[in-house]
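# Below is the sequence, then the predicted model.
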Amino acid sequence: MEERMGRRFAGKVALVTGTAGGIGRATAIRLAGEGARVVAADRDRDGLARLADDIGPLTALVYDAANGDASAAMAREAVAAEGRLDMLVCNAGIYRRGHFEDIAREEWDAVIGVNLTSVARIVQAALPALREAQGSAVLLASTAATHGIAYAAHYAAAKAGIVALAKSLAVEFAPAGVRFNAVAPGRVKTGISAGLAPLERQDPSLLVRSPRLAGLTEGGEPDDIAGVIAFLLSPDARYVSGSLVSADGAQNVG
């Protein structure tokens, strides 16, 4: 791995979820490149092994984000393995699409469970260590949280919950010196977005036709979001807490 010039995270420990690919993987690589010891968590054991091949020694934890108890246990295991926790990035999530009238109770619960409830459980378990380190957390939201998205109401609702969670925790834990922020990516070239095109071809009604979707390009790269996350975790953002930062290439201006 090509090491970056900066070492602003030297001696720090970061727990990043959803690291087998996409934004989570890019974030883990970015933080490790700037000196952090990374705890990488994902359900994909092979993906974690590939990440270790790229960035070197790390603590890899396999967990099921659909299970709240397992998510909390994973966070406690991360702290126990490294003895501290300075940075938390809750990135793991799932995306489902369909007409609202057709969303089954089980699918609604699954999307809310992975994208919101699991995140809350991880934060709860990590808070003692974050408080001790006066650390920082970044929770991954989505532009769907603020602008809505057709045919993914459950996903948008979960991500809106993430925004509210980050803002509420920022206020509650400001006296303890712990910062919380949320990042709202637009369309990014990840496994999730790659799966949208075939779905839209099968059912054209799932494609929301809007000039906003073009943004600056056809979509951002995971590294674009990782850079924003790294800034929010860094000392350069010491006075930034309770913020929602959009990284969407002007897709949702206005």
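Looks like it arrived, so ask away.
# from here on, contacts and neighbour counts on C-alpha atoms
Noted.
# The nearest residue to Cys90 once chain neighbours are set aside in helix, strand or coil?
Sequence neighbours aside, Leu139 is the residue nearest to Cys90 in space, at 4.9 Å (criterion: Cα to Cα, 6 or more residues apart in numbering). Under DSSP: H, G, I helix; E, B strand; the rest coil, Leu139 falls in the strand class.
# Below is an additional structure, to be compared with the one above:
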Amino acid sequence: MPRVAVVSGGTSGIGRAVAVRLAADGFEVVAFGSDRERVARLRDAHPELDARCVDVTDADAVHALVADVHARSGRVDVLCPAAGIKHPGGVADTAVETWDRTFAVNVRGAFLLTRAVLPGMVRRRSGCIVYIGSPSARGGVDHAAYVSSKGALHALAMAVALDHVGDRIRANTVVAGATRTGMNRRRPEAVFARLAEGNAAGRVNEPEDVANVVAFLASPAAETISGACIDVGAFAGQGVLDDGKAHP
């Protein structure tokens, strides 16, 4: 019986790369997003994935999704809440609606999914949750809502890891440094070049680089790892600001 993975934000960027990689590793993957056109394109490009249209901020919809996965497959072995949004603006420039929406997608969505899969994982005394973090959680300029939401997400991951270590459930965070995704499409190449200087590979991440680390954490090889933050393309202890410089 194949292991089962659920990936939010699975129609683009890092989430899509994670879904495709886990499917290649033999997982039965349910990947979802809220944009119907993107879901349709994912379904056409990767028929091996169970692509669905679900709003990650909708508690009832998330509960129904996980319940359906359990009804069909009997379990969720791996959860990767990869859905995320990012808007520029400092605290004084950020509308309340923007703040609330950012936290709804980046934090509430991860919380709802985690809450939905945990009972089944606890019953089986087995499970792996991999959150997609950011060096922005350590600080950044002109993105107050995003920075704050990623800090909260990192804290959520640690709370889950500590609360459920006795249940043999692992929770880790992959800290995705500068990565070529739609979220960063407005960054000029000069900024990417600066960011590449802080990457041991001499380049910025591709989504597949992050997916490779998620796949490792989801594998039996990582069965003793929980509560970790693994940096991909960003030095530990640094935050990356929008000027492309790495700052402590």
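Thanks, I have the structure now. Small disclaimer: the values here were computed from a predicted structure and weren't measured.
# circling back: for the aligned residue in structure 2 for the residue nearest to Cys90 of structure 1, list the residues it contacts.
Structural alignment (TM-score structural alignment) places Leu139 of structure 1 against Tyr131 in structure 2. When contacts are counted by Cα atoms under 8 Å, 6 or more residues apart in numbering, Tyr131 of structure 2 touches 80-82, 110, 153-154, 157, 171-174.
# Do me a favour and get the end-to-end distance for stretch 94-108 of structure 1?
End-to-end distance for stretch 94-108 of structure 1: 11 Å, by Cα to Cα, to the nearest Å.
# What residues sit buried inside that stretch?
94-98, 103, 108 (16 or more other Cα atoms under 10 Å).
# so it matches what in structure 2?
The aligned range for stretch 94-108 of structure 1 in structure 2 is 85-99, by TM-score structural alignment.
# What segments of structure 2 are helices?
13-24, 36-45, 59-73, 96-103, 109-124, 144-163, 189-196, 207-217 (DSSP state H).
# okay, those, which one's buried deepest?
helix 13-24 (a mean of 24; mean count of other Cα atoms under 10 Å).
# That one vs structure 1, average offset?
Helix 13-24 of structure 2, aligned to structure 1 and superposed, deviates on average by 0.7 Å (mean Cα distance after the TM-score superposition for structure 1).
# can you give me the angle that helix makes with helix 207-217?
Per axes from the mean of the first three to the mean of the last three Cα atoms, to 10 degrees, the angle that helix 13-24 of structure 2 makes with helix 207-217 is 50 degrees.
# which residues are contacting helix 13-24 of structure 2?
Contacts for helix 13-24 of structure 2 (Cα under 8 Å, 6+ apart): 5, 7-10, 28-31, 46, 48-49, 80-83, 180-182, 207-208, 210-212, 214-215.
# Alignment lookup: Asp64 of structure 1 to structure 2.
Asp64 of structure 1 maps onto Asp55 in structure 2, by TM-score structural alignment.
# Neighbours of the closest residue to its match other than its chain neighbours, how many?
Among residues not flanking Asp55 of structure 2 along the chain, Ser34 sits closest, at 4.9 Å (Cα to Cα, 6+ apart). Ser34 of structure 2 has 18 neighbours, counted by other Cα atoms under 10 Å.
# Contacts only, for Ser34 of structure 2.
By Cα under 8 Å, 6+ apart, the residues touching Ser34 of structure 2 are 53-56.
# By neighbour count, which of those wins?
Counting by other Cα under 10 Å, top hit in these: Val56 with 29 neighbours.
# Return the distance of the most far-flung residue of structure 2 relative to its centre relative to Leu118 of structure 2.
Within structure 2, the residue lying farthest from the chain centre (Cα atoms, centre = their mean) is Ala92, at 27.5 Å. Distance, Ala92 of structure 2 to Leu118 of structure 2, using Cα to Cα: 37 Å.
# ok, now Gly151 of structure 2?
Applying Cα to Cα, the value for Gly151 of structure 2 to Leu118 of structure 2 is 22 Å.
# closest to Phe103 of structure 2 among the contacts of Ser34 of structure 2?
Proximity of those to Phe103 of structure 2 (Cα to Cα) peaks at Val56, which lies at 11.5 Å.
# For that closest one, give me its contacts.
8, 33-34, 62, 83, 105, 109-110, 112-113.
# Please apply the same query to Ile132 of structure 2.
80-82, 173-176.
# So which of those are in strands?
Using DSSP state E, 80-81, 173-176 are the members of the contacts of Ile132 of structure 2 that sit in strands.
# Pick out whichever of those residues sits closest to Asp142 of structure 2.
Out of those, the member with the shortest distance to Asp142 of structure 2 (by Cα to Cα) is Ala176, at 18.7 Å.
# Please determine how far the aligned residue in structure 1 for that closest one is located from Ala141 of structure 1.
Alignment note (TM-score structural alignment): Ala176 of structure 2 maps to Pro185 of structure 1. As judged by Cα to Cα, Pro185 of structure 1 and Ala141 of structure 1 stand 7 Å apart.
# The two - which one has more neighbours?
Neighbours were counted for Pro185 of structure 1 and for Ala141 using other Cα under 10 Å; Ala141 has more, 32 against 24.
# The more buried one contacts Gly186, doesn't it?
No: with contact defined as Cα atoms under 8 Å, Ala141 of structure 1 does not count as touching Gly186 (9.7 Å).
# what sits against Ala161 of structure 2?
169-172, 226-227.
# Please pick the buried ones from the residues you listed.
Buried subset of these (neighbour count, 16+ other Cα under 10 Å): 169-172, 226-227.
# export those to JSON lines and tack on distance to Phe192 of structure 2?
Formatted as JSON lines, those follow (distance: Cα to Cα, whole Å):
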{"residue": "Ile169", "distance to Phe192 of structure 2": "36"}
{"residue": "Arg170", "distance to Phe192 of structure 2": "33"}
{"residue": "Ala171", "distance to Phe192 of structure 2": "30"}
{"residue": "Asn172", "distance to Phe192 of structure 2": "27"}
{"residue": "Ser226", "distance to Phe192 of structure 2": "31"}
{"residue": "Gly227", "distance to Phe192 of structure 2": "30"}
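# Which ones among the residues you listed lie within strands?
Short answer: those in strands (DSSP E) are 169-172.
# picking up where we left off before, same list (the helices of structure 2) but as JSON lines, adding distance to Val240 of structure 2.
Shown next, in JSON lines, are the helices of structure 2 (distance: least, Cα to Cα, whole Å):
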{"stretch": "helix 13-24", "distance to Val240 of structure 2": "18"}
{"stretch": "helix 36-45", "distance to Val240 of structure 2": "29"}
{"stretch": "helix 59-73", "distance to Val240 of structure 2": "32"}
{"stretch": "helix 96-103", "distance to Val240 of structure 2": "19"}
{"stretch": "helix 109-124", "distance to Val240 of structure 2": "23"}
{"stretch": "helix 144-163", "distance to Val240 of structure 2": "11"}
{"stretch": "helix 189-196", "distance to Val240 of structure 2": "8"}
{"stretch": "helix 207-217", "distance to Val240 of structure 2": "17"}
